[in-house]
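K.L.:
Structure of the sequence below:
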Amino acid sequence: MERGEPREGGREVSEVGADRQEKGTMMENTSVRLLVILSEDSSVRMELRNGIPDSLEEFIDEVKNACGLGGFIRLQYKDTDFGNTFVNLTSTTVIKDLTVLKVLQLDPDSTVVLYALDPPVSSIPLVGLDSDDSSVSAHTDDTILLSSTSSDSLRTQQWPRHFPIPRFSYGTECQLQRGNAEYMRSKTRLTPSSKMLSDILEKVAESIYAYTPYPEDSDVSDVAEALTKKHPCLKEPGSFNESYGWKCRMKMKMANYRTQLRAHGTSPEVTVNSLKSKSQGDSYPAKNIKRPRRAEANHFPPLPSGETT
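P.N.:
Sure, this is the predicted structure:
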């Protein structure tokens, strides 16, 4: 065949490309033999006749079906480049014929989150868990395993620049809405009932405790001003910033709220300041109060659920 014949040359190139494509298809469809280690004394040999799936989720489903496994699992493969050490499987591209895999059973009752030590390359979901329950960010073979704690008193945020006033009960919100509208028309101030006042102070105290059980005087002033700013009908003309009365009520409410928590024993940060926790000679309230320092979000965190000292 002469070089000057483009049709023949083009036909030759297309034939070579077809041969390569056919060979590539044959290689993809070649069966792969794997050894899956379930425990120290149990292992299963499996064979993938259609090749290795591109998706990690599909590959894990194949392993679970072949080995009769259920629940949540993690796969590790034996890396021959690092002395036959088992490392976490994050991609199916490393799986070859005669690869040795190891199955790790995960606890379904705990939320599992994986954080990569190096900058993440991709994000994949953990098979068997919903996206709302867990997430996997990865991924290198070195990961940190974190389990969630059931403690609701763990704080992770500092005092906000603008304190968010919570939403009160339906009846209180309706009265405040009508009171605000009336205040905009005639500047008439709303006089809250005892039930309404109790509801407002209770919800505000819970919101303050979410940040700190021992708010500073300036912090309580910010909360009182935020309350009267959101609900102008609660302003108190003649007082400082028209909210000084609310500041005094909130300080008293926080003291009562800490007393309730101390009685229930649900807040170690408050219980440690009780008179029972002090020595005989220091048994009065203002002695050695343990309060968070500046920039401490969780001064005295409780032990994780299920753990003791």
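K.L.:
From now on I want contacts and neighbour counts done on CA atoms only, so please keep to that.
P.N.:
OK.
K.L.:
Where do the helices of the protein begin and end?
P.N.:
6-28, 56-67, 170-186, 194-209, 217-230, 244-264, 268-271 (DSSP state H).
K.L.:
Sequence B follows; please return its structure for comparison with A:
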Amino acid sequence: MLLRVILSPDNVRKISVPTPSSVEELCTCLCEKLQIEKGFTIQYEDPDFNNQLCNLHDISELPPEKATLRLHWELFLTPISVHSEIDPPADEESTLSVQPSTSATSSDSTQVASLLRSEHWPSKFPIPCFSYDVELKLQKANEEYEKNGKSLTVSRDILMEVLGKLAEAIYTFKAYPKDTDLKKVASALIEKHPCLKRPGSETGCEGWTLSLKNKMQNYRQKLRELGCAELILNRRDASKHTLKRPRRSELNFLPDIPTGFDEEALENERKWMEEEVKKKDVNMRALNTKMDFTFSLRRREVVEDQPLVSTLKQRWPALFNEEQVYAEFRRINHLDLKSTFLTSLDNNSRGLLKLFRAKVIQRGDCDLETLLDNLDEQMADLTVQRRATALRGLPFYFKEHGTICKTILSSEALEHHKVGMKMGILEVVTSNSSTSRSLSDVVNVAIVLEEEVVLENMGDFKVFLNMGTECSKKVQTLMSKLLEN
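P.N.:
Model (predicted):
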């Protein structure tokens, strides 16, 4: 099947894929072919409506043989009006309406603008359009370059326009791009406007890379002076220990408060949610909307105050459920945590099981051997069992079972076993703690942080991992062995 895929106005790809049987299969094919992450909506040009874009919900709606698709990444903070569309209960008049600060307009049509980044660094950087006069000059200069290979003598006004627009475009992806990122931007610029090649280098983009690096420093300083939260934080006393510096952070490390609101307004929303979760019938629609809306306040508390988990759980109880863990991860990283993790786990589970079997042969590890024997017997749902075995086997492989992962009986209280556990998993089983149990024996899985049970009553054995590049030597060794397999 031939597809024309619109990633952005300046990035349109032509690809060929096997005819998909479902929208999910098409999504997977697009991710593999285009090397992008999931988290987008697929739209297609519908011939029944003069090729107007429509959301793709059923694969049968897609035109056969060839089609034009547009991938749309939604912003995290859904724009909501100042007066919520959700009707509040009769006994609550003011808790549901999002009230603006005194400096904000009071119009019913006022909307909260999302300042969150919604896309990861692209494989090919989209060069923005410049002002009309600069675009016109570049067009003429490109034509001249094609004829005689003469580069454009860049005037100050063109230089400032190009660097300024590129800095704005770069910041929408990263506040602190690496030198390799800036080199890709410079290469994309030269590819689009070859007349901008600078003499004295083989590619003609080295000078632009250096200029972009200096421009980004000036651009960050400008935003810092205007009160940009994530940039101000990075200039604080370096002696103060912080969880993570913004330049090494996630996609949305420390977003600013939504336009037209202040901390007091967000704090009122937090208090409403704190009381709402105590009710028997929780208004989940309002709760989820307000969790999106208060993300900047919550993130500021985590980054700046670094509270204990118990404190965070007390102030933000709605955050401590499986659905909101996924949602918060998406707000920060713009990734689907569950599908990303399970895809990675499925890609590595066979390699992990192979390493486990090798260790059993070499060292005679009884626990791993029992796990693997049980896997061979449990053939009903091999994918799920393989995932569980790969995860259960890691603590034994690293000789950390009992410190990170504990198996207890359902008759035992969680409170006793969480003592002394800074981070770990408690797996509750019905009859015994033998590694030969099946998945049906597991009645509860609880996640513990700082001796606090933050999540429990989870139906299966899941671990949320992001090893990154700065991990222990034994984890690096494991990663190397997986790559060898």
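K.L.:
Would you mind reporting the TM-score between them?
P.N.:
Scored by TM-score structural alignment, normalised by the length of the first structure, the superposition of the two chains gives a TM-score of 0.48; 170 aligned residues with a CA RMSD of 3.4 Å.
K.L.:
before we move on, the earlier item: as a markdown table, the helices of the first structure with mean neighbour count and distance to I37 of the first structure would be great.
P.N.:
As requested, the helices of the first structure are exported to a markdown table (neighbours: other CA atoms under 10 Å; distance: least, CA to CA, whole Å):
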| stretch | mean neighbour count | distance to I37 of the first structure |
| --- | --- | --- |
| helix 6-28 | 12 | 25 |
| helix 56-67 | 17 | 10 |
| helix 170-186 | 15 | 58 |
| helix 194-209 | 17 | 50 |
| helix 217-230 | 18 | 58 |
| helix 244-264 | 17 | 49 |
| helix 268-271 | 20 | 45 |
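K.L.:
Let me have those helices in a markdown table, extended by distance to S147 of the first structure.
P.N.:
As requested, these are exported to a markdown table (distance: least, CA to CA, whole Å):
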| stretch | distance to S147 of the first structure |
| --- | --- |
| helix 6-28 | 39 |
| helix 56-67 | 22 |
| helix 170-186 | 37 |
| helix 194-209 | 24 |
| helix 217-230 | 33 |
| helix 244-264 | 26 |
| helix 268-271 | 21 |
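K.L.:
among those, which is nearest S137 of the first structure?
P.N.:
helix 56-67 (14.2 Å; CA to CA).
K.L.:
just checking, what packs against that closest one?
P.N.:
Under the contact criterion of 3 or more CA pairs under 8 Å, 6 or more residues apart in numbering; DSSP states H and E, helix 56-67 of the first structure touches no helix or strand at all.
K.L.:
Just give the number of residues close to T311 of the second structure.
P.N.:
11 (other CA atoms under 10 Å).
K.L.:
coming back round to it: can you tell which of the helices of the first structure is closest to L35 of the first structure?
P.N.:
Closest among the helices of the first structure, once you apply CA to CA, is helix 56-67, at 10.3 Å.
K.L.:
Next one: the closest residue to T143 of the first structure other than its chain neighbours from A224 of the first structure, what distance?
P.N.:
The shortest distance from T143 of the first structure to any non-neighbouring residue, by CA to CA, 6 or more residues apart in numbering, is to A116 (5.0 Å). In this view, A116 of the first structure and A224 of the first structure are 43 Å apart by CA to CA, to the nearest Å.
K.L.:
re earlier: T85 of the first structure is nearest to which of the helices of the first structure?
P.N.:
helix 56-67 (20.0 Å).
K.L.:
wait, doesn't the residue nearest to T143 of the first structure sit right on L146?
P.N.:
No. Contact criterion CA atoms under 8 Å: A116 of the first structure and L146 do not qualify, at 11.6 Å.
K.L.:
Neighbour count for these two, which is higher?
P.N.:
A116 (17 against 12).
K.L.:
Check which helices and strands the longest helix along the second structure sits against.
P.N.:
For the second structure, the helix that runs over the most residues, judged by DSSP H, is helix 337-363. The contact analysis (3+ CA pairs under 8 Å, 6+ apart) places helix 337-363 of the second structure against helix 322-333, helix 366-377, helix 382-397, helix 473-484.
K.L.:
Which secondary structure elements does the helix or strand that the third one is followed by sit against?
P.N.:
When you say that, I think you mean helix 382-397 of the second structure. Using DSSP states H and E, the helix or strand that follows helix 382-397 of the second structure in sequence is strand 405-409. With contacts taken as 3+ CA pairs under 8 Å, 6+ apart, strand 405-409 of the second structure sits against strand 423-429.
K.L.:
And for E47 of the first structure, nearest residue in space, chain neighbours not counted?
P.N.:
Using CA to CA, 6+ apart, the closest residue to E47 of the first structure is R33 (4.6 Å).
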